[in-house]
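# Sequence and computational prediction follow.
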Amino acid sequence: MKIKKNDIVTVISGKDKGKSGKVLKVFPKQQTLIAEKINFIKRHTRPTKKVQQGGILQKEAPIHVSKVMLICNKCGKKTKVKIERHSGKSVRICKKCKEMIDLK
């Protein structure tokens, strides 16, 4: 996967189209990620010994990687990512401004 934790992404399709947020967690096997303020679901919880107060909770749900696009921190645009090897390390490169995003 070309999107990593702490990247800024924007949603390009679906109910949250146009929203952007920071990636909190990535699930490579399922090709999904959790980003803050994106893809909220409502969870109905029952009062238990651990959770004294039940009710309806809102939390972020995983969203598929194909529905989001990385925002380059140099040029600030939605971009695709190219991976190249520089001095023995893999580096992600923005296809629009040709700048390195970070080291792997």
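Looks like it arrived, so ask away.
# Only C-alpha atoms from now on, for both contacts and neighbour counts.
Will do.
# Downstream of the longest strand anywhere in the chain, the next helix or strand is which one?
For the chain, the longest strand by residue count, based on DSSP state E, is strand 20-27. Sequence order places strand 32-35 as the next helix or strand after strand 20-27, per DSSP states H and E.
# hold the first one in mind and look at this next one:
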Amino acid sequence: MAKIKKSDSVLVIAGKDKGVTGKVIDVLGDRILVEGVARVKRHTKEQTGERGVKVGGIITVESSIHISNVMVVDADGKASRLGSRKNDDGKNVRISRRTGKDI
């Protein structure tokens, strides 16, 4: 099970976009989509959308990257590993291993 969730802020630690921080758009098993990272050109067939607007051509979209190539950014703005603990209500809470604070 992945500890990284949708809308987390992450830092890319490996690959062509190393050092870039972005927000997680989607988690796809062991791969994730990060806003502004691993952008690729996609050729799509031009179609007529709503109100007769032409949509298509060459568009730039985010491609997925492996989940091991990112680290979660904690409240201090630094990359940290994740852990978990039980809170007072007995629910699991994600914590930063670097500081011990909740994420």
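Perfect, thanks for sending it. Nothing here was measured: the structure is a model prediction, and the numbers come from that model.
# Just give the TM-score of the two.
The TM-score (TM-score structural alignment, normalised by the length of the second structure) is 0.86; 98 aligned residues with a C-alpha RMSD of 1.5 Å.
# returning to what we had before: other residues contacting the longest strand of the first structure?
With contacts defined as C-alpha atoms under 8 Å, 6 or more residues apart in numbering, strand 20-27 of the first structure is touched by 4-11, 32-38.
# isn't residue 97 of the second structure right next to residue 81, touching?
Yes: contact criterion C-alpha atoms under 8 Å: residue 97 of the second structure and residue 81 qualify, at 5.4 Å.
# which of the contacts of strand 20-27 of the first structure are buried?
4, 7-11, 32-36, 38 (16 or more other C-alpha atoms under 10 Å).
# With distance to residue 20 of the first structure as added columns, please give these in JSON lines.
Formatted as JSON lines, these follow (distance: C-alpha to C-alpha, whole Å):
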{"residue": "4", "distance to residue 20 of the first structure": "15"}
{"residue": "7", "distance to residue 20 of the first structure": "10"}
{"residue": "8", "distance to residue 20 of the first structure": "7"}
{"residue": "9", "distance to residue 20 of the first structure": "6"}
{"residue": "10", "distance to residue 20 of the first structure": "4"}
{"residue": "11", "distance to residue 20 of the first structure": "6"}
{"residue": "32", "distance to residue 20 of the first structure": "16"}
{"residue": "33", "distance to residue 20 of the first structure": "13"}
{"residue": "34", "distance to residue 20 of the first structure": "12"}
{"residue": "35", "distance to residue 20 of the first structure": "8"}
{"residue": "36", "distance to residue 20 of the first structure": "8"}
{"residue": "38", "distance to residue 20 of the first structure": "7"}
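# Show me which of these is closest to residue 85 of the first structure.
Ranked by distance to residue 85 of the first structure (C-alpha to C-alpha), those are led by residue 4 at 17.4 Å.
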